[in-house]
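1. My questions concern the predicted model and sequence given below.
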Amino acid sequence: MMQQVVDSLIKRKDEQQQKMIKGRVVLMKKNVLDLNDLSASVADTIHELVGRKVSLHLISSVKTDQENNLKGKVGREAYLENWITTTRPLNLTTGDSTLDVSFEWEEEEGVPGAFTIKNFHHTEFYLKTLTLEHVPGHGPVHFICNSWVYPTQKYKADRIFFTNQSYLPIETPAPLVPYREEELVRLRGDDDQRSGKVLEEWDRVYDYAYYNDLGDPDKGEDYARPVLGGSSQYPYPRRGKTSRPPTNTDPNSESRIPLLMSLNIYVPRDERFGHLKMSDFLAYGLKSIFQFLLPEFKDVCDSISNEFDSFEDALQIYKGGFKLPDGPLLKSVYDNIPLEFIKELLPTDGEGLYKFPMPMVIQAEDKSAWRSDEEFTREMLAGLNPVIISRLQEFPPKSNLEPKVYGDQTSKITQDHIRNQLDGLTIDEAIETNRLFLLNHHDTIMPYLRRINTTTTKTYASRTLLFLQNDGRLKPLAIELSLPHSEGDEFGAISKVYIPAEDGIEGSIWQLAKAYVAVNDSGVHQLISHWLLTHAVIEPFVIATNRQLSVIHPIYKLLHPHFRDTMNINAIARQILINAGGILEATVFPVKYSMELSSAIYKDWVFTDQALPNDLLKRGMAVEDLNSPHGLRLLIEDYPYAVDGLEIWSAIKTWVKDYCNFYYASDDTVQSDTELRCWWKDLREKGHGDKKDEPWWPKMETRKELIECCTIIIWVASALHAATNFGQYPYAGYMPNRPTMSRQFMPEPGTPEHDELSNNPDKVFLRTITARLQTLLGIAIIEILSRHSSDEVYLGKRDTPEWTKDARPLEAFDKFGKKLAEIEERITMMNNDKKWKNRVGPVKIPYTLLYPTSEGGGITGKGIPNSVAI
């Protein structure tokens, strides 16, 4: 009898064990990330001891609950185990903890499709993954979470996470459909949040707002800026909503938070920088430079001189360094910011001298190679702004500015200026054989030039005419510098044309003409090529994707890695960089008109033109050629950005095509995808609302349209941003090569400045371009912006191998990674082939800005991160 009882108990225990599913959770506790939050750690320990723990419920994807509106059946409550005693396994990332959890689960309930989690602790934690070790009949099940989970009282509904299985809306198991739809409603924001509730850090609301927080009119008229977005005068992409109240002075402008609270500007918490990312240093560094180091830099410039006396003097900030005064402001930096951040920001030697790293452009033995005409033109094809140059298709160059407003803006470059520089060709022959090119900064700048030149800036609109030589290099033919007519804009431009010269005063004037072009190119690069065309235009896609595509939607899984940290870096930019009186206005030539100018350029933005092949065709840098590998032929064969870019573009598109075709069997599948339709509508009508009526928007009705659109999004967020960002310090870290301001006009004959060109041309050059103070501030910023973070995830990589359950997409992604590795080998081979003159150039910098990976973090001048993350 006793044996029967024992056998019965054993059998019952075995049956119970068979119903148990073992799970493993990986998370990061807040007290591990924030050493100052010891009180939170103690409180959470007490909560654990008194039974206030972290609970989880599995949700069936098979069985419904009749009493809960046919939602997936919710399993019994389970708790994370050993919260107090858990230590970090050796194979996990620093700060990670792994905890066990045991679920009671009947086999008839099928495979869990989701789980809810309640955090009864005092503070939040970062939930990375949940893995169910073995679900009967299904094997292991993975949940990729990557989200901050706050105490349960912060939420109106339980946090829910889904498995790594992708579903189109129509294919979603019926028990999961309500959970899927409800989660999207929460992410869009409820009525309370829309009615004016201030968004808190734990809120998970993705919504749109105008760029109405750049100005600070309460500080005075000098700090007022127009609202960008929502009008035909100032169209702009939308930014993330923050819900701050309006200013007292202007109800249409959103109030700003104090500078010291810059890190607290609202973005959904999951969009904030990860704890390993060096952008913690970025944020501290930006605040330090602007609030503390700017006065210290000014003291340096006041005590020495705000002018560089010579190029050797300019080199001292890299070679000899400079010492900041030991003032109270600098002391406050040391008191409030960890010393390692200061050392990273401004590396010192043993004597307290602060030295910036030597930029690549002056690392070659010849420190003046950057001044050559060859390097001047090469950087238009392989520098940090290789996306402006276009082919000249008519002579003289024409203007697209409205003649009734701006008069005749046709170029004043004549045949006499260039006829003897075309290797024996006539101008018509040079145009017909695709040998003439143009770097055009005329129409972009001319409408703002009159106002810009009333500030500290004194500069010109410019056109630079170029000739393609037989060896593939460009040579400059002429530079045209233009000013608005003194009697009014309607009278056209006053222009002067300068031609190359090497010696004497003509050579000095030519060097100044190139400097004015570089000033324009630097400003256009920073405001348009970099900020507007990557950072600003991508943010609406981030918001729309989170609002309208479920985390289990295959297109969400495809695009999500390419949105990492974008909202956060853009929020910091609005707070410190592009705001009124911010760093950009202090260092770039359009000053207070900078963002307004970028709005004017957005008027002509076309989404489909952001595809690299379309961009090259539009600029006349390529022609269609079905016999060529990419369907087009480059008219400058040695165009490193385009050559490498087309390889990257093609690899991305192949990957996207393989991925999308797996989930969408036909065009009908695309058309029946309700979430996809809502996503595209939200993006067009709200995210890029000022462009909603444009006819060029794809209708998103075919697989071809879906593939092309996703390819463009990934290209812009990854490769285009990398090409225009990570070359900043290598090329512009030495300000004379890429000056950002000009402070006086070209010296005119008969003036003392013109006479000085004969005696001390370098001094005139340096007095014309960016002054010492703006140089120190500018290069301190771009040193930060050019750095890869220590936890960078590069194109072709994911932060977890279980990001999807589907085998074929995983195989396609592996193929994508292998293709990128092949491209790396090809780039290295071409950079070592002396046939290609534009890939290295006089300054001896190999073109690696589209080299997919980079070793470690820091300034490497190569590597394509997945997203606009810096």
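-> Received, thanks.
2. CA only for contacts and neighbour counts going forward, please
-> Will do.
3. hang on, Thr860 packs against Ser854?
-> Yes. Between Thr860 and Ser854 there is a contact at 6.9 Å, judged by CA atoms under 8 Å.
4. which stretches of the stretch 451-600 of the chain form strands?
-> For the stretch 451-600 of the chain, the strands defined by DSSP state E, counting those that start in this stretch cover 461-468, 474-484, 493-498.
5. try it against this one:
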Amino acid sequence: MSSIVVKGKVVKGKVVLIRKSVIENLTNAKGLIGTGIKLINSSVEYDITKSVSFKLISRTNSQTPNNGAGKVGKDSYLENNVSVLRSLGGTEEEFDIYFEWDGNDMGIPGAFYVTNLMNDEFFLVSVTLEYPTTEHDQNNIHHHDQNKIHHDHNNIHFVCNSWVHNHKCYKTDRIFFANIPYLPGKATPVALQTYREEELKNLRGDGTGKREKWDRIYDYDVYNDLGFLPSDGQEDHPVLGGLKYPYPRRVRTGRKLIHNNKNGGEYEEPDEVHYVPRDENFSNVKAKEFLELGTKTLAERVEPLLLSLHLKTTPNEFNGFEEVQRMYEGGVNLPISITANGTPSVLKFPPPHVIQESKFAWMTDEEFAREMIAGVNPIVIRLLKKEGIASPCKPLCNCIQPGRVTNEKLEINMNGVKVDEALADGRLFILDYYDSFMPYLTKINELPSAKAYATRTFLFLKDDGTLKPLAIELNKPHKCGDRYLGIERIVVLPADKGVESTIWQLAKAHVIVNDTNYHQLISHWLNTHAVIEPFAIATHRNLSVLHPIYKLLHPHFRDTININALARKSLITAGGIIEETFLPGPYSMEMSSAVYKNWVFTDQALPNDLIKRGMAVKDISAPHGLSLAIEDYPYAVDGLEIWNALKMWVREYVSLYYSEGDAVQQDTELQTWWKEVVEKGHGDLKAEQWPKMKTSQELVETCTTIIWIASALHAAVNFGQYPYGGYILNRPTQSRRWIPKQGTPEYIEMTNNPQETFLKTITPKYQTVIDLTVMEILSRHASDEVYLGQRDSLDWTADQNAKDLFKTFTEQLKHIESNISERNNNKELRNRTGPVKFPYTVLLPSSEPGMTFRGIPNSVSI
């Protein structure tokens, strides 16, 4: 034991840390992640026990009457490497530490400084102090600490989970606080208030300079890091963020700007590594898994095929459905000449869930409709109103007569039910992509290989609870001479024989191309990834780690900033994967900006979303207070159970800290946080749409919505990507041909070879391989994932009442899992599994690692 023991009273502690043995850089040349990695071994330049010091800070005793900051103790050093703990996070080492600390003079510890003299950083996991309180301590707590929470007074826990660099990297010493929650102001011990404010100031930075890899600064910037191409026109690849192209903000990196002479925009210069605040990087384990999977799939799939196409040894068209199927059954052999080791490469993917039971059930009308309520994008379909039947009116030239949807056409397949009767009974629905795609179709259809429509699909709710498609309306700008005049419109009705059935399948494919692109650009990227990042930035800038709302929300931002930075580097960047393989090409992100103009935060709450789409109405006698328009709507049924359990947990947690009527308004950190979210993070939107944050009810609804977006909503639209979309015939990402017209060679080809026409209409082979590779990566759970109802530390808060409430929430989620499984086994609920016999499990909260089509991570983490 250290000689410190003989000098006076001693506080013993345990320090858990991880020395640097981590993938330092995730770079990316062309794929989602790159192949270059740098491993830094566990060797350190100095002896860690002599090069890392800790100083305790009092939470009860101030330095002087004029200086309220808590007293600071003497330096103490690590001793006795008592154990090596193997964990998912890496190799954790536990050290003893002894602090010289006279409680009568210094008070009770509430924070500590740590100083790293080594060149290498290390990851500080936690510090725990053994501190049995005396009667003097209890009186001291009562006098200085207004917090009434119930917590362990004999052990003080510091949950750190932070990288600590050399002390010269920081303007002020690194500080960590005990896990006792305090509201700001008088609720915080006077001795900690200065430290609390100073730490938030450090995290905000001063808004200047280029960020370095060790920085922990959270600031806002526009999407000026997606780049532009030499071939761009004046309005191509604009900077996103501002009045013309509104967008959520992302983390500022401070890189140098490049002026684009064509559009006058200022763009960040490219960099191999995108800055994210140091603690936002993936864990060691996740970084390793991410890299291994990415390099494996990209090296074994994309590059050989790319070379084969370059050498013209492999055509870029699938030769029938059988060749598509061989991608999952045995694989497709590639030429020996393109492999590094002289042996044939095999192009093979795991069989997607959607074809595991049946290879052709995806083609049925029932499955086509079912995936609108139980697929990867079940959040767009809405109740049809009478005025929604009429096609959007546009002036036309005289050279074309458009088709139109009429009651008579719809009633052909309505089993004798009249349209007016079905409207009155709430049995007609629509999947409508007209407004989203039509403004961009002229530009999209001028791309070399794109031929697309803006689609509207009409559906009827049958007596057995399933949906039946009635008609598909295909719209595109009509070109008359050298001008576009009005809309060319085709209405296609269901058919199961002859050339009409081929046209029907092609029409459905065009609908799914709309849906797939809207899903990826809007439902997935914009409505979860992009909109959550400003909340994460504002939380770190304005809510102290001591704040109870920080402790509530922080787990729901895990890995989000980092995965978004990786996406901006390779997926959504100019010329990146999305532009290369998805329908809108270079207009993809601009389209998402146009949709963001109408994004409303409160509409993201599941009940509000369902009501707005006409998929539910308020009904106090119904479960969860809503009556669903489609009783067997798997996403809504499962989602409402998750939503209500989540809201109950948040409501009860908030009530622990905001018992007084004006407590929310008096919380200075909370008010600054919300002001920044509204005015900076989402500052391009109208301020009046946001809650005013004056009551605890508004706080509960807001926090519930944030957590819902980051957890369950993201899970619902993410982890089904490969299970449904991995079979490209089921969810193509591109359309390259319009419906052939009679008298054309394409029509004759369609009549003679329907499969070839279908395959030439949708995503070709090379783009398919890229899409499937990325979807497989994004549909997997990491082995260290933290799911809804879990925390990465049992000591996430010292408040035992909060822990008890969270335990109840966890148990409720287990009950919900049982309910979902029971519904999936109920054969009367035909939408749960459908013709593909693929049960809807994506909202089961827990999961094993891998591609499981279940599991709700706490955050947008992949």
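-> Received the coordinates, thanks. All values reported here derive from a predicted model rather than from experimental measurement.
6. Next, the TM-score between them, please.
-> The TM-score (TM-score structural alignment, normalised by the length of the second structure) is 0.91; 819 aligned residues with a CA RMSD of 2.6 Å.
7. aligned partner of Thr115 of the second structure in the first structure?
-> Mapped onto the first structure by TM-score structural alignment, Thr115 of the second structure lines up with Lys118.
8. so which strand or helix has its match?
-> Using DSSP states H and E, Lys118 of the first structure sits in strand 112-119.
9. Show residues contacting that strand.
-> Identification of contacts with strand 112-119 of the first structure by CA atoms under 8 Å, 6 or more residues apart in numbering yields 53-62, 143, 149-152, 158-163, 176.
10. how much distance is there from that strand to the middle of the chain?
-> Put simply, strand 112-119 of the first structure sits 33 Å off its chain's centre (CA atoms, centre = their mean, to the nearest Å).
11. Superposed on the second structure, what's the mean shift for it?
-> Its aligned residues in the second structure lie a mean 0.5 Å from strand 112-119 of the first structure after superposition (mean CA distance after the TM-score superposition for the first structure).
12. Next SSE downstream of that strand?
-> strand 125-135.
13. starting at the chain centroid, how far to that next one?
-> Centre-to-centre, strand 125-135 of the first structure and its host chain are 30 Å apart (CA atoms, centre = their mean).
14. If we go by neighbour counts, what in that strand is buried?
-> Neighbour counts over strand 125-135 of the first structure (16 or more other CA atoms under 10 Å) mark 125-132, 135 as buried.
15. can you pull out the strands in the stretch 301-450 of the first structure?
-> So, for the stretch 301-450 of the first structure - with DSSP E, counting those that start in this stretch - the strands run 390-391, 436-441.
16. now the ones you listed as JSON lines including mean neighbour count and distance to Phe308 of the first structure?
-> Shown next, in JSON lines, are the strands of the stretch 301-450 of the first structure (neighbours: other CA atoms under 10 Å; distance: least, CA to CA, whole Å):
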{"stretch": "strand 390-391", "mean neighbour count": "22", "distance to Phe308 of the first structure": "35"}
{"stretch": "strand 436-441", "mean neighbour count": "23", "distance to Phe308 of the first structure": "27"}
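17. Next one: the most far-flung residue of the second structure relative to its centre from Trp101 of the second structure, what distance?
-> Distance from the C-alpha centroid of the second structure, by CA atoms, centre = their mean, peaks at Val6 (54.0 Å). For Val6 of the second structure, the distance to Trp101 of the second structure equals 12 Å [CA to CA, to the nearest Å].
18. residue contacts, Lys815 of the first structure?
-> Per CA under 8 Å, 6+ apart, neighbours of Lys815 of the first structure: Trp655.
19. Aligned counterpart of it in the second structure, please.
-> Under the alignment by TM-score structural alignment, Lys815 of the first structure pairs with Thr808 in the second structure.
20. again, but for Leu70 of the first structure
-> By TM-score structural alignment, Leu70 of the first structure lines up with Gly68.
21. Excluding chain neighbours, what is closest to its match?
-> Nearest residue to Gly68 of the second structure in three dimensions, chain neighbours excluded: Ser62, at 4.9 Å (CA to CA, 6 or more residues apart in numbering).
22. Regarding that neighbour, what is its secondary structure?
-> Look at Ser62 of the second structure: counting by DSSP: H, G, I helix; E, B strand; the rest coil, its state is strand.
23. Which residues are in contact with it?
-> The neighbours of Ser62 of the second structure, taking CA under 8 Å, 6+ apart as the test, are 68-71, 190-191.
24. Spatially, which two of the residues you listed are the most separated?
-> Lys71 and Val190 (11.4 Å; CA to CA).
25. Just the closest of the buried residues of strand 125-135 of the first structure to Ser758 of the first structure, please.
-> Nearest to Ser758 of the first structure among the buried residues of strand 125-135 of the first structure, counting by CA to CA, is Tyr126 at 64.9 Å.
26. Looks like the closest one contacts Trp148 (just checking).
-> Yes. Using CA under 8 Å, Tyr126 of the first structure is in contact with Trp148, at 4.3 Å.
27. okay, now Ala869 of the first structure: neighbour count?
-> Neighbourhood size, Ala869 of the first structure [other CA atoms under 10 Å]: 26.
28. Wait, it touches Arg564, no?
-> Yes. Counting by CA under 8 Å, Ala869 of the first structure touches Arg564, with 6.3 Å between them.
29. Run through the strands of the stretch 1-150 of the second structure in chain order.
-> 10-19, 52-64, 67-72, 76-87, 90-100, 109-116, 122-130.
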